[in-house]
Every structure is written in C-alpha cells, then in structure tokens.
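A.B. asks: just a sequence and a predicted model for now, questions to come.
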Amino acid sequence: MKIGILALQGAFIEHEEIVRKLGATVIEIRQLSDLEEDIDGIILPGGESTAQGKLLKELGLLQVLKEIIQSGLPVMGVCAGLILLAEKLSNDTKQHLGTLPIKVKRNAYGRQLGSFSSQSIVKDIGTVPMTFIRAPYIEEVAPIVEVLAKVDEKIVGVCFQNQIGLSFHPELTNSFKVHHYFIELCKKNSLKNL
C-alpha cells in the first residue's frame, strides 16, 4: 500500500509515522509530479486551510487532486483537510477542492484556547480518542453523506463514497484505529480496481 500525504504545510509528519507503523509506504505530495506516483489513497492533514489551498493552487495541484478524488481515490481530510474537501464553508466564501457535499464552519470551537480532547464512537471503528485544535465542525450534510461521529451533538466525522472527513486529529493520539480503517478502505478500493 502506498499512501500519499499532502506535505505542503501542517501536521503531516505525525500521519507519516502512523502510516509507516501500519506497514504502508508513504509518498509525500509536494509537487505535481508526486501525484504521478501510483498511490492507493491520500491524507490531507491538519494545518492552515487557507495556506494549503493557496499552495495547492500555486503548485498546480488543486485541479489534478480534485479530479483524482472525484475518480474514486480514497482520501482522508483531517481538520484543515476537511475544510479543503468541503463543498461549502459557512463562514468563508472560498471553496478549495469542493468534492465532499457538506457545509463546514471553520474554527468553530474558537481559537487555540478552545482546543480540547474527547472520546467518542466512530461508526465502523469504535471508541476513539479525539483531539480538537481550532477545529471546524460540520453544520450540514447532503442526504448521500454518512455521519460517522458526533461530539456534543455536532458532526465531527463523515464519509461519502471514498472520502472521509474529520474535524479531529487522529494522528495526535496513541490510537491508530482511524488510520487502520482508512488503509483498509484503500486496500478494498485497490482490489476492486484490479
């Protein structure tokens, strides 16, 4: 399994470490030629969504990445990555990839001081520790989107086709359950395409 990890900005190294521990190969996505690698899935990490979106555009990655995701490549967007995937943002006019039919509220839990940890059930995965840092939450989902997790009645995890969107940071905990689930999704998708 080869997992691409967007490595332009943000917390990508933590994802890389977990993916390697789970036995998959990591491909850092920094430029257009990196997307020519034969990857089985891609992780869009947390960080600063505005900076990541700007870099994706400047480096010519935005449209190509959008097309790859729309063609079925599994993707997991975490925090800023969720914002990049969202079709709509309730408190911003920007749209980045726009492949996930949801509406997201950026920095919904406030600034850094509003960061917190929780534990909650994620559908098909079980109870997982969740770390929220200046996190968004999902305000609306299209009927075709499956809600995977809620915390305090707010949607913090969704799945649509091969796209997983999370408000929280699974890479900042000692649980590998979410990454394992994503890698299994990549394996199933890869077998389906053989």
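C.D. replies: Perfect, I can see it now.

A.B. asks: CA only for contacts and neighbour counts going forward, please
C.D. replies: Will do.

A.B. asks: report the buried residues of the longest helix seen in the chain.
C.D. replies: For the chain, the helix that runs over the most residues, judged by DSSP state H, is helix 177-192. Of the residues in helix 177-192, 177-180, 182-183, 185-187, 189-190 count as buried by neighbour count, 16 or more other C-alpha atoms under 10 Å.

A.B. asks: rebuild those residues as JSON lines, extending it with distance to Ile155.
C.D. replies: Below are these laid out as JSON lines (distance: C-alpha to C-alpha, whole Å):
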{"residue": "Lys177", "distance to Ile155": "19"}
{"residue": "Val178", "distance to Ile155": "16"}
{"residue": "His179", "distance to Ile155": "19"}
{"residue": "His180", "distance to Ile155": "21"}
{"residue": "Phe182", "distance to Ile155": "19"}
{"residue": "Ile183", "distance to Ile155": "23"}
{"residue": "Leu185", "distance to Ile155": "21"}
{"residue": "Cys186", "distance to Ile155": "24"}
{"residue": "Lys187", "distance to Ile155": "27"}
{"residue": "Asn189", "distance to Ile155": "26"}
{"residue": "Ser190", "distance to Ile155": "29"}
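
A.B. asks: got the contact list for the longest helix of the chain?
C.D. replies: Residues from elsewhere that reach helix 177-192 (C-alpha atoms under 8 Å, 6 or more residues apart in numbering): 1, 18-19, 22, 40-41, 73-74, 76, 125, 128, 162, 170.

A.B. asks: hold the first one in mind and look at this next one:
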Amino acid sequence: MPRTDAPRVGVLALQGDVREHVRALLAVGAHAVEVRRASDLDGVDGLVLPGGESTTIGRLLRVFDLLEPLRGAIVDGLPVFGSCAGMILLARDVLDGRPDQPLLGGLDVVVRRNAFGRQVDSFEAELDLAGVAGGPVRAVFIRAPWVEKVGDEVEVLGRVGDRTVAVRQDNVLATAFHPELTGDTRMHELFVDIVESAKPWKKTVEGMGRDR
C-alpha cells in the first residue's frame, strides 16, 4: 500500500509493458495510474513510457491527442522514464526509424532503433549503473536501441561494451533495456526519487495548464 504522500506516477497505457511497470511502481511505494488521455495527466507527478513498439505508440499518441500535451509537459519539467521504446520516443533524433515517426523529446540524444538486432538477437546482461546501488542490474534487451550520440547535458549511466544503454538528463531517465521484466525494482526506485525531488512541476495539459 503506497503511503498517503507517495508520488502519483502515470504509465502511458497505449501499448507495451504497461502492467509490468504498474506492478514495479506499486512495489516501490508509488501510486501508479494508467494514462490514455490528456486529462489523465492532471495530477500525475511523473510518467513512465513503457517498452513496446515505438512507431505504434507514436501513432497512438496522435490518435489520442496526447502528443502535444506530453511534449509540453516534458518541456515544463514533468519527470519521465522511458524503457526501450520509451527511450526512442524521448530522443531528439532517431536513426533507422520511420521518417514520419513522432518523438516527444526531452533527451538530447540520438538513438538507433533496433540497434542490437531483431527479436532472435534478444539477450540479458549484468550492468553496473551509475546512481544504482547494490551491485549489477540484470538487464533484458529485446530489439533494443542504443544511444549513438549524447549532448553535453546528458549523463551516461550505463554501457554494454562501448554502447550507451542508460542515460539521464535532468528529470528525464531512459534505458535501452526493460527493467520492468526482471523483478529488480531499483531503476523504478531511482525514478521515484527523481519524481520526489522534482515536485512541484508546472504542467501544460491541453486546455488546462496550471501550477501545483
């Protein structure tokens, strides 16, 4: 049971590993809610963009009129954590993506889509991550991206070989892997800490921006 003053963290629930992220957030004591419409952003202190299919999620962001409200909220400081497809959506540019693929931005990075290969090339690895105590994190990579370029304001948290797979910029956190699939909740704990440090933030939701 989350404590009464626990942060309220949304999970974008259009496609992908929604239930797994909700379960992990509840396990670390956050209030977890599903976000499908712009009005669902009202009252959330942070947002998770789950792993899934980045082009499908991008298309559904337009269908559900969430693309611009989310872009505005991220600009205004909404803490966001993207895993796999979520990392792609948060990038400023994507290599090997569709020309019309919508992006949310928030990270000054260039990401290569499906960089580690196809579904049959999925793998797991033990990663040491900056800011995550307790030893290596077991990371699951499924048709995963990697980060090709990082801007000056981006902190690299982890690598596989020489490939960057975890980054942070201010209130925005992203991993190329799926922490929601392992039962290890340390990445979600890190994100909740970011959320709690960032409150309050000024949100811009279509037609109902307000301070909190």
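C.D. replies: Looks like it came in fine. Just so you know, these numbers come straight off a predicted model, no measurement behind them.

A.B. asks: rewinding a little: and of the buried residues of helix 177-192 of structure 1, the nearest to Asn107 of structure 1?
C.D. replies: Closest approach between the buried residues of helix 177-192 of structure 1 and Asn107 of structure 1, by C-alpha to C-alpha: Val178, at 22.2 Å.

A.B. asks: ok, that closest one to Glu87 of structure 1 distance?
C.D. replies: 23 Å (C-alpha to C-alpha, to the nearest Å).

A.B. asks: in space, not sequence, find me the middle residue of structure 2.
C.D. replies: Nearest to the geometric centre of structure 2 sits Gly82, at 1.3 Å (C-alpha atoms, centre = their mean).

A.B. asks: that one and Leu90 touch, don't they?
C.D. replies: Yes: counting by C-alpha atoms under 8 Å, Gly82 of structure 2 does reach Leu90; the two are 7.1 Å apart.

A.B. asks: intersection of neighbour lists for those two?
C.D. replies: Contact criterion C-alpha under 8 Å, 6+ apart; residues bridging Gly82 of structure 2 and Leu90 by contacting each: Ala174.

A.B. asks: show me where structure 2 has helices.
C.D. replies: Counting by DSSP H, one finds helices in structure 2 at the ranges 18-27, 54-63, 67-75, 85-90, 186-198.

A.B. asks: tell me which of these is the most buried.
C.D. replies: Of the helices of structure 2, the one with the most neighbours on average (mean count of other C-alpha atoms under 10 Å) is helix 85-90, at a mean of 31.

A.B. asks: can you tell me what part of structure 1 it aligns to?
C.D. replies: The alignment of helix 85-90 of structure 2 onto structure 1 (TM-score structural alignment) covers residues 80-85.

A.B. asks: stretch 167-175 of structure 2 too?
C.D. replies: Aligned using TM-score structural alignment, stretch 167-175 of structure 2 spans residues 158-166 in structure 1.

A.B. asks: mind listing what's buried in that stretch?
C.D. replies: By 16+ other C-alpha under 10 Å, the buried positions in stretch 158-166 of structure 1 come out as 158-160, 162-166.

A.B. asks: in those, find the pair that's most separated.
C.D. replies: The largest separation in these, counting by C-alpha to C-alpha, is between Asn162 and Leu166 at 13.3 Å.

A.B. asks: hang on, the earlier thing: the match of helix 85-90 of structure 2 vs structure 2, average distance?
C.D. replies: Here the mean offset of stretch 80-85 of structure 1 against structure 2 after fitting is 0.5 Å, by mean C-alpha distance after the TM-score superposition for structure 1.

A.B. asks: need the buried residues of stretch 158-166 of structure 1 in JSON lines (columns: distance to Thr93 of structure 1).
C.D. replies: Formatted as JSON lines, the buried residues of stretch 158-166 of structure 1 follow (distance: C-alpha to C-alpha, whole Å):
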{"residue": "Val158", "distance to Thr93 of structure 1": "22"}
{"residue": "Cys159", "distance to Thr93 of structure 1": "23"}
{"residue": "Phe160", "distance to Thr93 of structure 1": "23"}
{"residue": "Asn162", "distance to Thr93 of structure 1": "25"}
{"residue": "Gln163", "distance to Thr93 of structure 1": "22"}
{"residue": "Ile164", "distance to Thr93 of structure 1": "22"}
{"residue": "Gly165", "distance to Thr93 of structure 1": "20"}
{"residue": "Leu166", "distance to Thr93 of structure 1": "21"}
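
A.B. asks: tell me the one of these nearest Ile13 of structure 1?
C.D. replies: Within these, proximity to Ile13 of structure 1 (C-alpha to C-alpha) peaks at Leu166, which comes in at 17.6 Å.

A.B. asks: contact partners for the closest one?
C.D. replies: Shown in contact with Leu166 of structure 1 (C-alpha under 8 Å, 6+ apart): 76-79, 82, 156-158.

A.B. asks: since that was my last question, I'll sign off now.
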